[in-house]
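Undergrad: Okay, sequence plus prediction incoming.
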Amino acid sequence: MAIHLKDRLRDIRDFLRSHRHERQATTAAGKHFSDMEKLLGRAASMVDDTLTLAETASRTVLPGAQKHELVLWPLGDYFSDPNAGEHAFRRHMYRAAKILAATLESAGPPVIRETGFTAAHEALRRRQGHMVLALKNATEHEAKRALIAGMLAHLVQDICRSALSDPAASPSTQDAKAGILVFAPGLLASALIGFDESLPASDLLDIATMAISARRDRMARSLAADQPIADLTAVFESLLTHLP
C-alpha cells in the first residue's frame, strides 16, 4: 500500500506541475482566467508546493536519504533476503531509471513505478526461484554468467511490459526502445558488480548504458519476439562475457 501510495502521489505531483506550466503559458499568451479558474490554480500550486516540501524533507530526515551517490548491489544480493532485498532493489533501480530517463532526448521517458520493480522482483523470486538458488550455489564464472543473464532477461521483460502497459502511459511514452534504455542499464550494472567490484556503480552504469544503447533495437525486437527470454538471455550473456 505504501509503495502504491508513493506512485500515486508522484502522479499527482507531475499532473499539478504540468497544470502550472500550462497555466503559466496561457497567462503569457494573454488569456484571462475566471475567479474559479484562479482559485483552482492557487489550490494546484499549494498542493504542488506541499508535495515538493514533503519530498525535500524526506530526503533530509530519512536514514540514508542524504546520500546522493548511486548505490547498486550485485544482482544476486537482491534475492538473498526477500524483504531487505526487495526494498533495496526497487529503491536502487528506481533511482537508476530516473537518472537514465533524464538523459533521453528523442522519445519521452516511460512510466517509472516503484511498484513495477517490486512486482518484477517478486515474480522472479516466485517463478524462477530455482535460478536464484542455483546462482547462490554456483562457483564457476560461466555458470554464474548464464544464470544472471537469464535473471536479467526475466526482469527486463517484466519491468518493460509493466511500464508499457501502464494506464498512465501515453502513446509517446509507449516506446520499447526507450524502456530498454531506461530500465536495462541499471540491471546490467548491478550484474557487472557481481563480477568486478573495483569500479564504482556510476562508472558501471555508464558502461552498461553505452552497451545497452548499442543493442536497444535488437532488445526491443526481442521483447516482441516469440521467445523473448531466450533472445534477451543471449544478449545479456554476450554482454556479461565482454564487459566491463
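TA: Cool, got the structure.
Undergrad: only C-alpha atoms for contact and neighbour calcs from this point on.
TA: Noted.
Undergrad: Disregarding flanking residues, what is the spatial nearest neighbour of the residue positioned nearest the centre of the chain?
TA: In the chain, the residue lying closest to the centroid (C-alpha atoms, centre = their mean) is Ala97, at 3.7 Å. Nearest residue to Ala97 in three dimensions, chain neighbours excluded: Val182, at 5.2 Å (C-alpha to C-alpha, 6 or more residues apart in numbering).
Undergrad: Does that neighbour touch Ala101 like I think?
TA: Yes. Counting by C-alpha atoms under 8 Å, Val182 does reach Ala101; the two are 5.6 Å apart.
Undergrad: Mutual contacts of the two, please.
TA: Here Val182 and Ala101 share the contacting residues Pro109, Pro110, scored by C-alpha atoms under 8 Å, 6 or more residues apart in numbering.
Undergrad: And those two? Which one has more around it.
TA: Shown here are Val182 and Ala101; by other C-alpha atoms under 10 Å, Val182 has more neighbours (30 against 21).
Undergrad: separation between the more buried one and Ile112?
TA: Distance, Val182 to Ile112, by C-alpha to C-alpha, to the nearest Å: 9 Å.
Undergrad: what do you get for Ser202?
TA: On the measure of C-alpha to C-alpha, Ser202 and Ile112 end up 20 Å apart.
Undergrad: Which SSE is immediately downstream of the helix or strand Ser190 falls within?
TA: Secondary-structure assignment from DSSP states H and E places Ser190 in helix 176-193. Heading C-terminal from helix 176-193, the first helix or strand you meet, by DSSP H and E, is helix 201-214.
Undergrad: Show me where the chain has its helices.
TA: All helices of the chain, identified by DSSP state H, fall at 2-28, 35-61, 82-101, 114-127, 129-137, 141-164, 176-193, 201-214, 216-223, 228-242.
Undergrad: packing partners for the fourth one?
TA: Applying 3 or more C-alpha pairs under 8 Å, 6 or more residues apart in numbering; DSSP states H and E, we find helix 114-127 packed against helix 2-28, helix 82-101, helix 141-164.
Undergrad: so who does Arg223 touch?
TA: Quick fix: residue 223 is Leu, not Arg. Gln157, Ala176, Leu232.
Undergrad: Of those - the most surrounded one?
TA: When neighbours are taken as other C-alpha under 10 Å, the top entry among these is Leu232 (26 neighbours).
Undergrad: Run a quick check on it versus Arg221, I expect a contact.
TA: No. Counting by C-alpha under 8 Å, Leu232 stays clear of Arg221, with 9.6 Å between them.
Undergrad: circling back to that earlier point, could I get the helices of the chain as JSON lines with distance to Ala107?
TA: Shown next, in JSON lines, are the helices of the chain (distance: least, C-alpha to C-alpha, whole Å):
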{"stretch": "helix 2-28", "distance to Ala107": "18"}
{"stretch": "helix 35-61", "distance to Ala107": "26"}
{"stretch": "helix 82-101", "distance to Ala107": "10"}
{"stretch": "helix 114-127", "distance to Ala107": "20"}
{"stretch": "helix 129-137", "distance to Ala107": "34"}
{"stretch": "helix 141-164", "distance to Ala107": "13"}
{"stretch": "helix 176-193", "distance to Ala107": "7"}
{"stretch": "helix 201-214", "distance to Ala107": "13"}
{"stretch": "helix 216-223", "distance to Ala107": "13"}
{"stretch": "helix 228-242", "distance to Ala107": "22"}
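Undergrad: okay, now the one to match up with it:
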Amino acid sequence: MLRQISEDVRVNLKDRLREVREIIRQSRHDGSGDASILREATSYLPPFPGKGIEGLLSHAASAVDEALSIAEAFVPHERPIKVDGTTVKGLGTYFPVGNEDRQLDAERLFRRDMYYLTKAVLAGLNIDNARIHEADFAAVHATMRKRHGDLLAALAAPGAGLQAIAAACSALLVECLSQRPVRFAETVSETPAVVGSSAPDISCLAPLALACGLATAGSDGAPDPDMLEIAILAADIRHDRIVQACAKANPVAELTPVFATLLAHLP
C-alpha cells in the first residue's frame, strides 16, 4: 500500500513538473511560445524601467530551460529509445496475472508506454496543443483491473481469440475516454468527459487501444515498426463508427465488433 501511494505521488509530481516545463518553454525569448502567457502573468505589475519586465522574464525562462535541458542529459530516463510500433506491448504484458510487485511493474510500463505513444500519435495527427497526464493512464490501468477483470482473464485463457482481444481493447478505450489522459488547449471543462462526447479524444486514444490489440494478436511474431501508424490510419478510417459506438449505452459491447473487424483485417 505504501509503495502504491509513493508511486502515485511520484507520477502526479512528474505531470506537474512537465506542465511547468512546458510553460517555461512557451515563455522563451527566442522561441515560438505564446507571448500572451507572460503578458497575462505580468499585467498586474507596474511599468518596469529599462528593457521591460516581460523581456527580462522571457530571457530568464530561456536560461532556466537551458539549465533544465543540461540537467536532463545527466539523469537516466525510462523513455524508449525510439517510439514506434515496436514500443507497443500486448495486453497480457500490461495486465499480467501475478502478485502486487508484478502488477506495479506492469502499471509503470503501461503508463510510460502510453505517455510516449500518445505523444507520437499527437504528432502524427499534427496536434501540438495538448497536455498528457501520466497519472490518468495509471488510473486507467487500475480501473481496467477493477472493472474489467473478466475481460483480462479471458485474454489469459487458452485459445483466446480476436473477440476476447477486441473486447479488452474496447474496455481500454472506454476507460481512457473516461479518465481523459489527454487535455487539449481548447478544452474548458476539467471534469471527466462523457464517453462519446469528444471526437479529438477518440482520434487520439482509439489508435492506442487498437495498437495494443494488434500487439496482443501478433504476440507470437516480431513487432512491426509500422503498427502504430497503421493503427492511426485504421482508427481514422473508422472514426465515425467508433464515435457512434462510444455514444451508446453499452459502449464496450458496441465497440467490440468494430475492433474485432479491424483486428481481423489489419496485418
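TA: Looks like it came in fine. The structure displayed is predicted, hence computed values, not measured ones.
Undergrad: ok so, going back, tell me which of the contacts of Leu223 of structure 1 persist in structure 2.
TA: Contacts conserved in structure 2 for the contacts of Leu223 of structure 1, counting by both residues aligned by TM-score structural alignment, their matches' C-alpha atoms under 8 Å: Gln157, Leu232.
Undergrad: which of the helices and strands packed on helix 114-127 of structure 1 sits most buried?
TA: Each of these was scored by mean neighbour count; the highest is helix 141-164, a mean of 21, by mean count of other C-alpha atoms under 10 Å.
Undergrad: what's that helix packed up against?
TA: helix 114-127, helix 129-137, helix 176-193, helix 228-242.
Undergrad: mean per-residue distance, the last one to structure 2?
TA: Mean deviation of helix 228-242 of structure 1 relative to structure 2 after superposition (mean C-alpha distance after the TM-score superposition for structure 1): 1.7 Å.
Undergrad: now the shortest one
TA: Between helix 129-137 of structure 1 and its aligned stretch in structure 2, the superposed structures give an average distance of 1.7 Å (mean C-alpha distance after the TM-score superposition for structure 1).
Undergrad: counterpart of Met151 of structure 1 in structure 2?
TA: Correspondence of Met151 of structure 1 to structure 2, assessed by TM-score structural alignment: Ala168.
Undergrad: List the contacts of its match.
TA: Ala168 of structure 2 makes contacts with His148, Leu151, Leu152, Leu155, as judged by C-alpha under 8 Å, 6+ apart.
Undergrad: I'd like these as CSV, with neighbour count and distance to Ala35 of structure 2 appended.
TA: Listed next are these as CSV, based on neighbours: other C-alpha atoms under 10 Å; distance: C-alpha to C-alpha, whole Å:
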residue, neighbour count, distance to Ala35 of structure 2
His148, 16, 45
Leu151, 18, 48
Leu152, 23, 47
Leu155, 24, 50
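Undergrad: Can you lay out those residues as JSON lines showing distance to Cys212 of structure 2?
TA: Below are the contacts of Ala168 of structure 2 laid out as JSON lines (distance: C-alpha to C-alpha, whole Å):
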{"residue": "His148", "distance to Cys212 of structure 2": "16"}
{"residue": "Leu151", "distance to Cys212 of structure 2": "14"}
{"residue": "Leu152", "distance to Cys212 of structure 2": "13"}
{"residue": "Leu155", "distance to Cys212 of structure 2": "13"}
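Undergrad: Of those residues, just say which sits nearest to Val188 of structure 2.
TA: Ranked by distance to Val188 of structure 2 (C-alpha to C-alpha), these are led by His148 at 30.1 Å.
Undergrad: Report the separation between the spatially closest residue to that closest one that is not a sequence neighbour and Ala260 of structure 2.
TA: What sits nearest to His148 of structure 2 in space, not counting adjacent residues and going by C-alpha to C-alpha, 6+ apart, is Ala171, at 7.2 Å. Applying C-alpha to C-alpha, the value for Ala171 of structure 2 to Ala260 of structure 2 is 13 Å.
Undergrad: swap in Glu54 of structure 2?
TA: Distance from Glu54 of structure 2 to Ala260 of structure 2, counting by C-alpha to C-alpha: 55 Å.
Undergrad: higher neighbour count, these two?
TA: Remark: of Glu54 of structure 2 and Ala260, Ala260 carries more neighbours, 21 against 18, as counted by other C-alpha under 10 Å.
Undergrad: Let me know which of the helices and strands packed on helix 141-164 of structure 1 is tucked in deepest.
TA: Most buried among those, counting by mean count of other C-alpha under 10 Å: helix 176-193, with a mean of 26.
Undergrad: follow-up on the earlier one: Ser202 and Ile112 of structure 1: who's more crowded?
TA: Comparing Ser202 of structure 1 with Ile112 by other C-alpha under 10 Å, the one with more neighbours is Ile112, at 26 against 16.
Undergrad: counterpart of Leu57 of structure 2 in structure 1?
TA: Leu57 of structure 2 maps onto Leu40 in structure 1, by TM-score structural alignment.
Undergrad: What of Glu229 of structure 2?
TA: So, by TM-score structural alignment, Glu229 of structure 2 is matched to Asp206.
Undergrad: so who does its match touch?
TA: Contacts for Asp206 of structure 1 (C-alpha under 8 Å, 6+ apart) come out as none.
Undergrad: how far away is it from Thr103 of structure 1?
TA: Distance of Asp206 of structure 1 to Thr103 of structure 1, computed by C-alpha to C-alpha: 12 Å.
Undergrad: again with Phe15 of structure 1
TA: 21 Å.
Undergrad: Could you check how far Ile12 of structure 1 is from Thr52 of structure 1?
TA: For Ile12 of structure 1, the distance to Thr52 of structure 1 (C-alpha to C-alpha) stands at 11 Å.
Undergrad: ok, now Leu104 of structure 1?
TA: Here Leu104 of structure 1 is placed at a distance of 23 Å from Thr52 of structure 1 (C-alpha to C-alpha).
Undergrad: hmm, back to that, reformat the helices and strands packed on helix 114-127 of structure 1 as CSV; add distance to Phe117 of structure 1.
TA: Formatted as CSV, these follow (distance: least, C-alpha to C-alpha, whole Å):
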stretch, distance to Phe117 of structure 1
helix 2-28, 10
helix 82-101, 5
helix 141-164, 6
